[in-house]
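Visitor: My questions are about this predicted structure, shown below with the sequence.
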Amino acid sequence: MSAPAGRWADLGPRMGVGAIVAVIGLLGVWLGGIVFIVLTVAISAVMVWELVRMLDRAAPAIALAGGAGAALAIAEILPPGYALPLLIAPSFVGFGQLNRHRATFAIFTAAILLAGFGLFTLRDRFGFEWMLWLAAVVIVTDVAGYFAGRFIGGPKFWPRVSPKKTWAGTIAGWVGAAVVGGIFIGITGANGQLVGVSIALSMASQFGDIAESAVKRRMGVKDSSSLLPGHGGLFDRFDGMLGASVFLLMVQQIVNFPPGLP
């Protein structure tokens, strides 16, 4: 009985904290405007702070996070062409402040800020329902992967980096994302390509999760911080959203997003 109990030991805190985070996030998405700007800036800044603390404890984590948050806040009220340099600039600042792992800091910080900017852009251009779709794909991917991985088990996806992730959980995430895509076709009138986009978005969110796991493994830490019981830090909670948001920001013009709608 001890093995099954241990397998589900984190379920209670994980679901409770996850529900609170989801409610706060959906409320911010629904309200939009300045509330959503503040939310994305705060989350992004905390993620940069967690990243710096993982990579180099001697670096000024609060200052770098504050600078990154300020850059994102200004970028979100500027035209995109003017915003882009601001989103990349904090990565360059970190080169002069970190003593090691500078490239990792630069890549992830740029991705975090681009993801925050992408979320605000998606909300501003396409409205609440498409933000809800994005969040649903990421959440269902995570939840389906969690339960399928523990119920089914089987071969590991990448045991050296993420020992708990299985192929069963990975594929279950894709299936769950496809179901979300199908539901939103009925809600929005988008065409069948939305199912493919949803699956690709699920894959991108899983790569975001894997990339963050690789950094933690390399740094020898279990969680990015201890801010969220059962989840670790905000970076641990939003790594999937990071990958999905950056992916959608890059491909939304290629697929004429939302597919099938004017």
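Guide: Structure's in. What do you need?

Visitor: can we go C-alpha only for contacts and neighbour counts from here?
Guide: Will do.

Visitor: Determine the set of other helices and strands touching the longest helix along the chain.
Guide: Secondary structure of the chain per DSSP state H: the longest helix is helix 193-219. In terms of contacts (3 or more Cα pairs under 8 Å, 6 or more residues apart in numbering; DSSP states H and E), helix 193-219 is packed against helix 33-55, helix 128-151, strand 162-166, helix 167-188, helix 234-251.

Visitor: again, only using 6 Å
Guide: helix 167-188, helix 234-251 (3 or more Cα pairs under 6 Å, 6 or more residues apart in numbering; DSSP states H and E).

Visitor: another structure for you, compare them:
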Amino acid sequence: MSDPRWEDLAARVASGVGLVAVGMAAVWAGGLWFHILIAVICGLMVWELVSMLDTARSASQYILGAAAAAAALIAAEIPPGFALPLLMLPSMLGFARMERRAATYAVFTALILLAGYGMMAVRDDFGLVWMAWLVLVVVVTDVAGYFAGRMIGGPKLWPLVSPKKTWSGTVAGWIGAAVVGILFAKATAAGPGLAGISIAVSMASQIGDIGESALKRREGVKDSSHLIPGHGGLLDRFDGMLGAALFILIAGQIVGFPPGVQ
């Protein structure tokens, strides 16, 4: 008899490998290719968001998703002073298109687009190494949490919202992120404080994950969509990256970026 703890592992691994391959190719290429990938992801996440929030949405999910993708792509190619209001525009459009949950839509859409813009800025301004650091911290947090949570188990982190998440998986994610930080600190000019920053980024990614879980629980859905076998939708897969990228936008103003490098 198969162990139910691992029943979704094959689908998760197969689709995860495909996501990683596409993502790595775009991150490596950088520039317009990376901008296009992020813009498409942002648009699809907004499409999923509208589909969850507004059951009387008509064609709104397609209109607002396309608007988000276009805003993200154009914002990457223009000066920041003009990019920022453009990134807020899809949120404002939601007030005219959404028949319910318009405020929730506006907030989450703004966070999605700001996070996407932040990821493009990291790749454009600081290069492949620091984009790889950010991605690895989020991926290791997720992978370490998945395996530790199922192998060790124990007390739940927030059972009312996310019944599968445990404290053992959460702490394992922090440890994995710290290891990534230590390795990058040794390979770059960053100091040992990068380990602490990596843990904070890990926590931010977990908050993003839990925030999206709370939204799904409120709307009574298991997954944001069924685009990715074993993972649900793009919001399910990239919620941690949203939290991490937003954290970098804020914390980068405090500690400097790249982290620890003066």
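Guide: Sure thing, it's come through. Bear in mind the structure is a predicted one, so any value in this text is a computation, not a measurement.

Visitor: mind putting the helices and strands packed on helix 193-219 of the first structure in JSON lines, distance to residue 34 of the first structure included?
Guide: Formatted as JSON lines, these follow (distance: least, Cα to Cα, whole Å):
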{"stretch": "helix 167-188", "distance to residue 34 of the first structure": "26"}
{"stretch": "helix 234-251", "distance to residue 34 of the first structure": "19"}
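
Visitor: Please work out which of these is packed deepest.
Guide: helix 234-251 (a mean of 22; mean count of other Cα atoms under 10 Å).

Visitor: How far away from the center of its chain is that one?
Guide: With Cα atoms, centre = their mean, to the nearest Å as the basis, helix 234-251 of the first structure stands 3 Å off its chain's centre.

Visitor: That one aligns to what range in the second structure?
Guide: Aligned using TM-score structural alignment, helix 234-251 of the first structure spans residues 234-251 in the second structure.

Visitor: Can you give the contact residues for the matching stretch?
Guide: 45, 115, 118, 201, 204, 205, 206, 208, 209 (Cα atoms under 6 Å, 6 or more residues apart in numbering).

Visitor: List buried residues within those.
Guide: Those of the contacts of stretch 234-251 of the second structure that meet the buried threshold are 45, 115, 118, 201, 204, 205, 206, 208, 209, by 16 or more other Cα atoms under 10 Å.

Visitor: In those, find the pair that's most separated.
Guide: 45 and 201 (21.1 Å; Cα to Cα).

Visitor: related to what we said a few turns ago, who wins for proximity to residue 157 of the first structure among the helices and strands packed on helix 193-219 of the first structure?
Guide: Comparing those by Cα to Cα, helix 167-188 comes nearest, at 5.1 Å.

Visitor: Which other helices and strands does that closest one contact?
Guide: Short answer (3+ Cα pairs under 6 Å, 6+ apart): helix 167-188 of the first structure packs on helix 128-151, helix 193-219.

Visitor: Need those in JSON lines (columns: distance to residue 82 of the first structure).
Guide: Converted to JSON lines, these look like this (distance: least, Cα to Cα, whole Å):
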{"stretch": "helix 128-151", "distance to residue 82 of the first structure": "24"}
{"stretch": "helix 193-219", "distance to residue 82 of the first structure": "27"}
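
Visitor: looking at these, which is closest to residue 88 of the first structure?
Guide: helix 193-219 (18.7 Å).

Visitor: Just tell me the aligned range of that closest one in the second structure.
Guide: Against the second structure, helix 193-219 of the first structure falls on residues 193-219 (TM-score structural alignment).

Visitor: what's the mean distance for that stretch versus the first structure?
Guide: Mean deviation of stretch 193-219 of the second structure relative to the first structure after superposition (mean Cα distance after the TM-score superposition for the first structure): 0.5 Å.

Visitor: and residue 132 of the first structure, how far is that from residue 24 of the first structure?
Guide: 13 Å (Cα to Cα, to the nearest Å).

Visitor: With residue 3 of the first structure instead?
Guide: For residue 3 of the first structure, the distance to residue 24 of the first structure - Cα to Cα - is 34 Å.

Visitor: between those two, who's got more neighbours?
Guide: Each of residue 3 of the first structure and residue 24 has its neighbours counted (other Cα atoms under 10 Å); residue 24 has more, 12 against 8.

Visitor: hang on, the earlier thing: mind checking the helices and strands packed on helix 167-188 of the first structure for the one nearest to residue 72 of the first structure?
Guide: So among those, helix 128-151 is nearest, using Cα to Cα, at 18.9 Å.
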